[in-house]
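Peer 1: coords please:
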Amino acid sequence: MTEPPERPDRGPQAPGQVEIQQKLAAALAGLVPDDPSIPPHPYLRRHLAQHAAQGHVLDDTHVPPALLPWETSAAVRRLLAAGESSPLRQQWLQAWAKLEPFTRNLSPLSRLASLQLAHHAATARHLPPEQRGTPPEPFAGSPVTPLWSDCASAENLWALTDPAVTSLTSLTPRGPRRTLVVAGDDHGAVRLLRPDGTAAAAPLPLHQGAVTQLLPLADGLVVTAGTDGRVTVLDAHRARPIRQIHHRERAWVSSLIRHEQSAYASTLLAAYDDGHIAAFDAATFQPVDIPLPVLESAPVLLQSTRLPGRAAPPAPGGGAPAQDGDAVVPGPRPRGTPVLLFAQHDTVGCFDGRTTTRCSRHPAAVRALLAPPDGSGRYVVALEDGSLALHDAAAPHPRLAPPTGTGPGTTQATALRVVEVENRQTLASASADGTVRLWELPALRPLHQALPGHSAPATALTSVTRDGHTRLYSAGLDCTIRAWPLSAAALHDPPRVWTPITVSALSPPPMRLLATAEETRTKVWNIETGAERLVHEGDSPTALAWVPLGTRLLLAAGMSDSSVALWDLTERGPVSTVRELTGHYSPALCLVPMVDDSTALLAGGGADGRVLVWDLSTGQTVHSFSQHVLSVRCLASVHSRYGFLLASGGSDGNVRIWDLRRHSRAADDGHRPDPITIRCEQHAVNDVAFFPLDNGGLRLATAGQDGSLKVWSVREEEQDGEEREQDPGPRPEERSRDRSYDGADLVREFNPGDGELTAVTRFTAGRGRTLFAVAGRTGIHLWDATVDRPLLQAVTGYPVNTLKMAPQRASESAAPVLLATGEAGTMILRLDDKRL
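Peer 2: Okay, the predicted model is just below:
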């Protein structure tokens, strides 16, 4: 048994062959060790899933969960997609398929933890609360145990890209050549992808800016254009550029189409952000001189269509666009007249090669323009205010044309495409909220539910039809491409659209309360019982923090009116507002309490660049720091041996450390000490965390926009020895109270290679090891700073923006608990450091 089985997509198999494959799959499944930490035989890792698929038994029994952390075929997603309507039990396989693109270079331990998290996220909400923290067999030995999951999983992931994709198209040739999806990214490269999402060739660097336009032609040719003003022709099947056909300096290409104008050969039109349009012969790519409309100096959107009957009347002045007050003179055009539609600002115009006519004017700027390929003369506009409208270029319109359909509320459509759904032309729209929506044409009524595509704005759409089945592909700024089968069965029950979680906070013991904010609702969950409590509705907080104040437990929330509300959640019943803290000019982005036996303070940092500290007993502002140039993104505090220290990190790339004891004393004598300033050189600083050492030293960790985690040693100030001998000064205990910190030195750096790092926290493991948890673009990374060694990567499939270790009781020796929140939801994990 050394040869791999035949791929299941190479035609039907005889019934006897299917039965043989079933027996093979069953026998091989029995050879998989029950313990997922034990590696199975290499043949099982590579080929068991394919045997099960060929035997039509691709399920969790024939491909046991213990095999998946070692599975190396990277084909589980493709095998599952080939049997989309399978009634087999595939919970573990489906969970693995959503993670498969992220796990190519992970260790088996990381794969094990990631699989467990994905399975828990998909099944936890269907389990009673008492079973949610119990790891299923065979995962009892995993170093990560999910205690709570209320989050979306990575749905319909087709390909993972880095950097983000900004344009998409597809090639479906006849003959032996295979279908390709072509993707342009924001670094100027073009990627060629096979139908299973794998790369058909290395990325082709064609531009010096984002690739914004892709236009497929015959014989596998693709015309590309971008923000560098260049227009280039690519032979996609041979994966090689042919030549650059145009370059307009200091301009970017806003639209690229193929257009047939009466009495002229088929041409390519490239429109620029300065209103210029360049024309080329579609066969020879040579510049051609054809009549074109005269446009304003503004970005242009182009579409080509035909007018089936009498067109809108021309405006006087030949090619000049119609202006307010111009007379409108009717005139016939022959049936099937090719016309050029163009949009600038809030207006769509029509040019037939001789005259320019205004077709429609809108209450907001036009962000996307699409003419369906049915030759009806209709066109769809997506407006900046989030609405969609369908218009007819052959019919006269008033100057302010009302929309004939409404779009996705206030969510702006970023891309439009016409696709086939059950043999009907349907409009697909990608949105700034990351979702994909389908609309019935021509009524523009929504079809089915929104598809929860991306955790960041969607950027492009394309579609592929093969063997009568259509798939829609969407790209997003989350660096993923997702594939959606457009069949009635697949669209009948689409994945849930999750409300993005903006912020969260986990309470200190003895209660285990999780506070989350989403859109206009703030809720508190008891993670041990599953009970849910609505705290506030009507305004979504921008920051949350729990404040234990004596016998009361308060929840602090930064509100949109720039105030900070304090809610008392000690008792059941109506939530009462204890007080409101004011002083910020913009909403607080981060909050951190500083409470001990003699101090009750709350610090807040905002987009106004200021850090404010309030006395919770009076509600008064006791400190106001404004040294940050831009937004304050993160705060952290620690109770050092000299009193409370407060660290703030911001968009200016600096961290500042404030000694609150010194500042309180300086308020009496009028001298205000300067903070310690650390220039982190990480672009923006997204998160910061203190941690004291057993020897009394102090460390600080910073998570940067450049993808690095840096650990700094905070220096204590030193007094000159000769000066100390001449003037011994106060007694030792007084000198201790006067001393503080005066700088920081870089001691460690960690680069997990997972994009921008958004959050960091730490805990002390056995044998005194300092472990960090840091959030990247696709998952959570655990790093041992003591020996500078990566330990684990838990894939989430979406960015995480909050990581916090749950406070433990002083007597607790249990494993640490980690809160992880991203836009797609919240997870609470228990970490077993003895297994790391």
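Peer 1: make it CA atoms for all contacts and neighbour counts henceforth
Peer 2: OK.
Peer 1: quick one, what contacts the residue nearest to Ala239 when sequence neighbours are not counted?
Peer 2: Spatial nearest neighbour of Ala239, excluding adjacent residues (C-alpha to C-alpha, 6 or more residues apart in numbering): Ala201 at 6.6 Å. Applying C-alpha atoms under 8 Å, 6 or more residues apart in numbering, we find Ala201 in contact with Arg191, Leu192, Leu193, Ala239.
Peer 1: one more to line up against the first:
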Amino acid sequence: MTPAPQPDSPADIHRRIAHRLTGLADTADGVPPHPYVRRHLAQHADLGHVLDDATLPAAFLPWDTDGKLRGRLGLPSTPGDDQTAVAAWAEIEPFLHDADHRTRQVSLDFALATRAAPPRARTAVWPRHARWQTPNNVVVDAGAVLTSLALFRSPDGRPHLAAGGRDGVLVVDPAQGAQVGEPLRVEGGVRAVVAFTAPEGRPLLATGGRDGVVRIWDPLTGAETGEPLHGHEGAVSTMVAFTAPEGRPLLATGGRDGVVRIWDPLNSTEVGERLQSHKFEVRAVAAFQGLGGRPLLATGGRDGVVRIWDPLTGAEASAPLHGPGGYASTMAAFNGPEDGPLLATGGRDGVVRVWDPLAGRHVGELMHGYEGAVLALVALPGPQGRPLLATGGRDKVVRVWDPLKTGAGASWPGHKAGVRAVAVFDGPDGRPLLATGGGDEVVRIWDPLTGGEAGAPLRSADGVVQAVAVFDGPDGRPLLATGGSDGVVRIWDPLTGSAVGQLLHTHGSSAAAVVSFGGPESRPLLAVGHLNGVVRVWDPRTASEICEPVRGPRSTVAVLVAFAGPGDQPLLATGGEDGAVRVWNPLTGDPVGRPLSTPESAVRAMAAFDGPDGRPLLATGGSDGVVRIWDPLTGEAAGPPLQGHQDSVAAVVAFGGPGGRPLLASGSKDRSVRVWDLDGGQCLLRIVTASPIHALLPVKGNRTGASGLLVGATAGFAFVDVAMPER
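Peer 2: As a prediction, this is how the structure comes out:
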């Protein structure tokens, strides 16, 4: 008797559906697949355990409307060799928002190029070389600075994150990588948020703000419940929930007054002893269980010390924790591999550190290169009960990390804190070399044709490298000038890795911009812009100043460019926080013309280029996300504003497109690069990169009709060819 066929498992059924849908997704170029395919292919592939490049090919991914691929891969993701395109898409997915199909397609091309993956047949971006590491753990782009995170469970038991910021509280599902419901609007914004459970099992949220008041909310209805808790003098900076020995929920809140207060949130009363924990503001607090299950609190303040307390007696329970990284802006407790408590702290340097609070020792570091301070931190359960950490901060995104993998991110063979400045120069045999400066106080030299480092790192132990410029030394060899946060301009031989000089500096004022240009008799000169508003012009060969320091109105000098004026007279343009661009004669220090003013926007980027009639023009990028074109000799706008970026513009460069077409590229903190047609002000191309952009540099393209572009970002740098559309 023939045995009855075994019924297919649900996974088998979904796998077959996914493979059939993959066939339907293969449409003619530019023709979208059926809406069901776009919406559900990724879901069937996930349920069928075939979430790979064969089932979700690169040609389909820009059409996907599921929007949850990053959650389906798992956060943080550990993609396999057959998931290159899928993983690339998952990393840019949180930042695409309402991007059109071409933007989604080009952004995937760029993400694949940074992995040196084979490009699509009809790609717009070709890889040349990259040292690029984007986060693989972003849950959601909140669009606002996040100051606090809390974990709670919905009635069906699913974990949710409540993210507090200037606009209120946003609820997200970390497993799906998606926002849940509408944001909870809190007047004045939220500095701290924590979740706890009412006796009947209902989740509640407590928020603290600038007014020093703690409020209790129902996150499922958005309604305030109970009486507000008053007591802090000044803002509530941090809070944590813990359970008293008899089982009732308690809150510990810390504020600007340096005091930690203990509350019964259900009775709206203060209980226990106040902890006079720190001399200054209490910035972080976490709760964990000590020996015998007794609740303990860890507090961190601006004094840089983490203290351990017994909240029921008000006494310190162990020695304070001291370590690297300055003060803790946020902290969270979780159980380690042997169920002992561990403490994670995040700070202004963008590093999450892990501690053993009972032993009083530093265990390791979780990550480097975070864009801005880590302001929010919470522990949540991961697969098989493994602890995870969610972080939020000034980069406006929520990320998920595995805290037991300390040291993650430290092995990348590039800058640990992103690329802030780039320059190109000729090597000994005429081949181009790259110099990149980062927040890790190192300048690295790269061969973009081989991908390897082409020299020893140039280490500046006293300051973050913020600017790099190239000029010719006395023997014609290229030299580098670097500007640091310590105010010093250092001169290096990039081919030997040795320092060959140091210019005088402005004590206490960062050297934010450095540019080289030709002076009389073609000798190289350097102009250095400092954050105290001073510009100094140097002869680097003699280490002497050319003229008296240029001092404008009381404003920073954040950007600086050199260009040729009438009669090839060298001119300098400076821009800063006051929104004005000023033009100077660098040989005399005299102002030229009247300032170009954008009073509602600081100037964060600038480039000089020749207009159609040969007259010099300036492009400026502002903190308002707008790129403006100016005639620096008349002080008038030379074209319409170029609008589209959603955050500060950090880099602008002009270059020639096909047929000499004048183009401009801009890079922004909104994680995108845009290419503009200067003739009509049209945005020709938008690339979403998943990393804030800091620097752009045009280079010669290797392909017909393509322009080369070097992109420097928090993620590293990428050297690509970009195909531009014909007129």
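Peer 1: So after superposing, what's the score?
Peer 2: The TM-score (TM-score structural alignment, normalised by the length of the second structure) is 0.85; 699 aligned residues with a C-alpha RMSD of 3.9 Å.
Peer 1: for the equivalent of Ala557 of the first structure over in the second structure, helix, strand, or coil?
Peer 2: The equivalent of Ala557 of the first structure in the second structure is Thr482 (alignment by TM-score structural alignment). Secondary structure for Thr482 of the second structure, judged by DSSP: H, G, I helix; E, B strand; the rest coil, is strand.
Peer 1: Neighbours of Thr482 of the second structure, how many?
Peer 2: Thr482 of the second structure sits with 28 neighbouring residues when counted by other C-alpha atoms under 10 Å.
Peer 1: Identify the residue spatially nearest to Arg104 of the second structure, adjacent ones excluded.
Peer 2: In space, Arg104 of the second structure is closest to Pro62, 5.2 Å off (C-alpha to C-alpha, 6+ apart).
Peer 1: Tell me which residue of the first structure lines up with that neighbour.
Peer 2: By TM-score structural alignment, Pro62 of the second structure lines up with Pro69.
Peer 1: Alignment lookup: Ala527 of the second structure to the first structure.
Peer 2: For Ala527 of the second structure, the residue aligned by TM-score structural alignment is Ala603.
Peer 1: thinking again about what came up before, kindly provide the distance from the residue nearest to Ala239 of the first structure to Leu214 of the first structure.
Peer 2: 17 Å (C-alpha to C-alpha, to the nearest Å).
Peer 1: So Leu434 of the second structure versus Glu453 of the second structure, what's the distance?
Peer 2: As judged by C-alpha to C-alpha, Leu434 of the second structure and Glu453 of the second structure stand 9 Å apart.
Peer 1: more neighbours, the two?
Peer 2: Under the criterion of other C-alpha under 10 Å, the comparison of Leu434 of the second structure against Glu453 puts Leu434 first, with 21 against 17.
Peer 1: got the contact list for the more buried one?
Peer 2: Counted by C-alpha under 8 Å, 6+ apart, Leu434 of the second structure has contacts Val422, Ala423, Val424, Phe425, Ile445, Trp446, Asp447, Pro448.
Peer 1: secondary structure element for the closest residue to the third one other than its chain neighbours?
Peer 2: Going back to what we said before, that points to Val424 of the second structure. Of all residues not flanking Val424 of the second structure in the chain, Leu434 sits nearest, at 4.7 Å (C-alpha to C-alpha, 6+ apart). Applying DSSP states H and E as the criterion places Leu434 of the second structure in strand 432-438.
Peer 1: count of neighbours near the residue nearest to the match of Ala557 of the first structure when sequence neighbours are not counted?
Peer 2: With C-alpha to C-alpha, 6+ apart as the criterion, Thr482 of the second structure has its nearest non-adjacent residue at 4.6 Å, and that residue is Val468. Here the number of neighbours of Val468 of the second structure (other C-alpha under 10 Å) works out to 27.
Peer 1: got it, and Gly157 of the second structure?
Peer 2: 8.
Peer 1: repeat for Leu616 of the first structure
Peer 2: Leu616 of the first structure has 22 neighbouring residues, counting by other C-alpha under 10 Å.
Peer 1: One more: Ser431 of the first structure?
Peer 2: Ser431 of the first structure has 26 neighbours, counted by other C-alpha under 10 Å.
Peer 1: That one matches what in the second structure?
Peer 2: In the second structure, Ser431 of the first structure lands on Gly347 (TM-score structural alignment).
Peer 1: Same check on Val211 of the first structure?
Peer 2: In the second structure, Val211 of the first structure lands on Arg191 (TM-score structural alignment).
Peer 1: before we move on, the earlier item: dump the residue contacts of the residue nearest to Arg104 of the second structure.
Peer 2: His101, Arg104, Gln105, Leu108.
Peer 1: Select only the buried ones of those in PyMOL?
Peer 2: To isolate the buried ones among the contacts of Pro62 of the second structure in PyMOL, judged by 16 or more other C-alpha atoms under 10 Å, type:
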select buried, resi 104+105+108
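Peer 1: Adding secondary structure and distance to Phe717 of the second structure, write the contacts of Pro62 of the second structure out as JSON lines.
Peer 2: Converted to JSON lines, the contacts of Pro62 of the second structure look like this (DSSP: H, G, I helix; E, B strand; the rest coil; distance: C-alpha to C-alpha, whole Å):
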{"residue": "His101", "secondary structure": "helix", "distance to Phe717 of the second structure": "25"}
{"residue": "Arg104", "secondary structure": "helix", "distance to Phe717 of the second structure": "20"}
{"residue": "Gln105", "secondary structure": "helix", "distance to Phe717 of the second structure": "20"}
{"residue": "Leu108", "secondary structure": "helix", "distance to Phe717 of the second structure": "16"}
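Peer 1: still contacting in the first structure, which of the contacts of Pro62 of the second structure?
Peer 2: Among the contacts of Pro62 of the second structure, the contacts conserved in the first structure (both residues aligned by TM-score structural alignment, their matches' C-alpha atoms under 8 Å) are His101, Arg104, Gln105, Leu108.
Peer 1: Go ahead and flag the most central residue of the second structure.
Peer 2: For the second structure, the residue sitting closest to the mean C-alpha position, by C-alpha atoms, centre = their mean, is Glu371 at 3.5 Å.
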